[in-house]
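Engineer: Starting from these lines, generate the structure:
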Amino acid sequence: MLSNVSMKFLPGYKYAIIGTNGAGKSTICYIIMGLSAYKPYKGRIILDTNDITDLSVSERAKLGITLMWQEPARFEGMTVETYLNLGGKLAIQKSEIVEAMEFVGLNPAVYLKRFVDKTLSGGERKRVELASILLLKPKYVIFDEPDSGIDLMSLNIINDVVNYVAQYGGTPIIITHREEMAYNTDYGYLICAGKILKHGTTNDVINAFRGTCEVCEHPNLPKSEEMK
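Structural biologist: Alright, predicted model coming up:
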């Protein structure tokens, strides 16, 4: 359960939401995305001065909010090429798809006609999803534990996509419990037991994470609700 969580995300900046497993990080991203089981009891969600608290997932997606799931979905019978054409743009050129796939390290000659199903590994499906983000260019991209189940080379690709989103004026938000993923951001929020323990520059938040969470015997019990 979250308590008195207030966050602000500005265009062109990179954000990290850091905390141990079970701290409430993913709950925050599900509330932002509008999953039906995660509607806030109190408080509002404001997007560009508009209240979107009661909007559905699809309505929020149309406004430019995208969630990259920790475990990417599978789609039986759908090819990678078809999946990457579902982003909502009226005319995605094949050359754009090829460029996006190459950006995330997928050989188009090998993967265009592959199916987005169990025949792809979790890491391969994550790369496909990263390619879809490049093509869609959403305003806000929430990366939920993007480094889970992938190799070290893919970490660089994720950072490249995060940088790309910020460069075109979008807002990437990284949900993570690893310092390595948080370093490539500008501003961070440290979460514990559904509360914000600290927020500020990412380096300051990481230092607080090291000094508080990594030595805490009760990872979901804040040492201080007043830590700033």
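Engineer: contacts and neighbour counts: CA atoms only from here.
Structural biologist: Fine.
Engineer: Assign I174 to helix, strand or coil.
Structural biologist: Under the three-state scheme (DSSP: H, G, I helix; E, B strand; the rest coil), I174 adopts strand.
Engineer: typo on my end, G88
Structural biologist: Relying on three-state DSSP, one would call G88 coil.
Engineer: Distance from stretch 165-176 to the middle of the chain?
Structural biologist: Put simply, stretch 165-176 sits 8 Å off its chain's centre (Cα atoms, centre = their mean, to the nearest Å).
Engineer: Stretch 166-178 too?
Structural biologist: Worked out by Cα atoms, centre = their mean, stretch 166-178 lies 7 Å from the chain centre.
Engineer: quick one: the residue nearest the centre of the chain from I133, how far?
Structural biologist: By Cα atoms, centre = their mean, the chain has its centre lying nearest to F143, at 1.3 Å. F143 is 11 Å from I133, where distance means Cα to Cα, to the nearest Å.
Engineer: Following up with a second sequence; could you model it the same way so I can compare the two?
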Amino acid sequence: MLEVKDIKLVRDGRAILNCLSAQFEKGKVYAVLGNNGVGKSTLSYVLMGLESHRDYDGSIVLDGVRINDLSVPERAKKGITLGWQEPARFTGLTVKEYLTLGGKIRLSSEELLEVLAVVGLNGDYLDRFVDDTLSGGERKRIELASIMIVDPHVVILDEPDSGIDIMSMEMIENVLEKLKDKGTTVIIITHREEIARMADEAYLLCGGRMLASGEPEEIVQFYRKLCDKCQHINEPVRGDIST
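Structural biologist: Model (predicted):
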């Protein structure tokens, strides 16, 4: 289990995350739903341990062990992986090299083709480079394939549909099912109702706090009826950041 306890992260007098708490159990898919600017990506960076987001209060606990002091590589060794909203480019690195970490992960050609098929790509991509010759959607698919290969303990997917057309929702759902089958805990950061509905459980995030949790459809309806009509500026107010 991954537990987030009373996380507070302040920037320029604003609590971007404000006493945020949540629990994520093994082998379940969770959606963290919210509008832009409410702290969703910040939460993903805090969970991954980015150096720029280590100055927070509260605790992050993985399987009963506090991991606040662990760096990104150390958290990766614990099995935590982040799928970026904007996938990285690697000049001179082929897709095959990227997926196998330069040959450190030994996979047969059949296994590579199988994982590419899950994300809707064919074997022709193995010799292509992970750079600007690929579209953002293609790089996103390749990143999802790499996540399935490394078999993480916990994966945080920041806007997994970014750059991917609406017809590819089935592909994302297939990836989630593959990860669940391996016992991976999946945390989806999203503002899309259809993505949130793919989860087993959902949280609603606003102003750096988890406002509600429950069945995805229940949270989606709450989000649709209240958040879309809310005049909140999606930024925590200045002043008493303890409340």
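Engineer: Could I get the TM-score for this pair?
Structural biologist: Scored against TM-score structural alignment, normalised by the length of structure 1, the superposed chains reach a TM-score of 0.92; 221 aligned residues with a Cα RMSD of 1.6 Å.
Engineer: so which helix or strand takes in the residue nearest to the centre of structure 1?
Structural biologist: Per DSSP states H and E, F143 of structure 1 falls inside strand 140-144.
Engineer: now whichever helix or strand comes after that strand and strand 140-144, what's the angle there?
Structural biologist: Counting by DSSP H and E, the element after strand 140-144 of structure 1 in chain order, helix or strand, is helix 152-167. Taking axes from the mean of the first three to the mean of the last three Cα atoms, to 10 degrees, one finds that helix 152-167 of structure 1 is oriented at 160 degrees with respect to strand 140-144.
Engineer: Now do the helices in structure 1.
Structural biologist: Using DSSP state H, the helices of structure 1 run over residues 25-33, 57-62, 80-84, 94-103, 108-111, 122-136, 152-167, 179-182, 202-212.
Engineer: I'd like those helices written out as a markdown table, with mean neighbour count and distance to I196 of structure 1 added.
Structural biologist: Shown next, in a markdown table, are those (neighbours: other Cα atoms under 10 Å; distance: least, Cα to Cα, whole Å):
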| stretch | mean neighbour count | distance to I196 of structure 1 |
| --- | --- | --- |
| helix 25-33 | 22 | 10 |
| helix 57-62 | 16 | 25 |
| helix 80-84 | 20 | 36 |
| helix 94-103 | 17 | 35 |
| helix 108-111 | 13 | 42 |
| helix 122-136 | 22 | 28 |
| helix 152-167 | 17 | 23 |
| helix 179-182 | 18 | 16 |
| helix 202-212 | 18 | 11 |
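Engineer: separation between whatever residue of structure 2 lines up with the residue nearest to the centre of structure 1 and T94 of structure 2?
Structural biologist: Structural alignment places F143 of structure 1 opposite L157 in structure 2 (criterion: TM-score structural alignment). The gap separating L157 of structure 2 from T94 of structure 2 is 23 Å, by Cα to Cα.
Engineer: Tell me roughly how far the strand holding F143 of structure 1 lies from structure 2 on average.
Structural biologist: Superposed on structure 2, strand 140-144 of structure 1 shows a mean distance to its aligned partners of 0.8 Å (mean Cα distance after the TM-score superposition for structure 1).
Engineer: Give me the contact list for that strand.
Structural biologist: 26, 29, 64-70, 133, 165, 170-176 (Cα atoms under 8 Å, 6 or more residues apart in numbering).
Engineer: give me that answer again for 7 Å
Structural biologist: By Cα atoms under 7 Å, 6 or more residues apart in numbering, the surrounding residues in contact with strand 140-144 of structure 1 are 26, 29, 64-70, 170-176.
Engineer: cool, and stretch 17-32 of structure 1?
Structural biologist: 2, 38-39, 142, 144, 174-177, 188-194, 219-220.
Engineer: ok, now with 6 Å
Structural biologist: With contacts defined as Cα atoms under 6 Å, 6 or more residues apart in numbering, stretch 17-32 of structure 1 is touched by 38, 175-177, 188-194, 220.
Engineer: so how many other residues sit close to L70 of structure 2?
Structural biologist: The local packing of L70 of structure 2 (other Cα atoms under 10 Å) involves 16 other residues.
Engineer: aligned partner of it in structure 1?
Structural biologist: Checking TM-score structural alignment: L70 of structure 2 goes with L55.
Engineer: same deal with I172 of structure 2?
Structural biologist: Under TM-score structural alignment, I172 of structure 2 pairs with I158 in structure 1.
Engineer: got it, and K5 of structure 2?
Structural biologist: Following TM-score structural alignment, no counterpart is assigned to K5 of structure 2 within structure 1.
Engineer: host element of K5 of structure 2?
Structural biologist: Assigned by DSSP H and E, K5 of structure 2 belongs to strand 2-11.
Engineer: next one: that strand to chain centre, how far?
Structural biologist: With Cα atoms, centre = their mean, you get 16 Å for strand 2-11 of structure 2.
Engineer: rewinding a little: excluding its backbone neighbours, what's nearest the match of L70 of structure 2?
Structural biologist: Of all residues not flanking L55 of structure 1 in the chain, G34 sits nearest, at 7.0 Å (Cα to Cα, 6 or more residues apart in numbering).
Engineer: Appreciated, that's everything.
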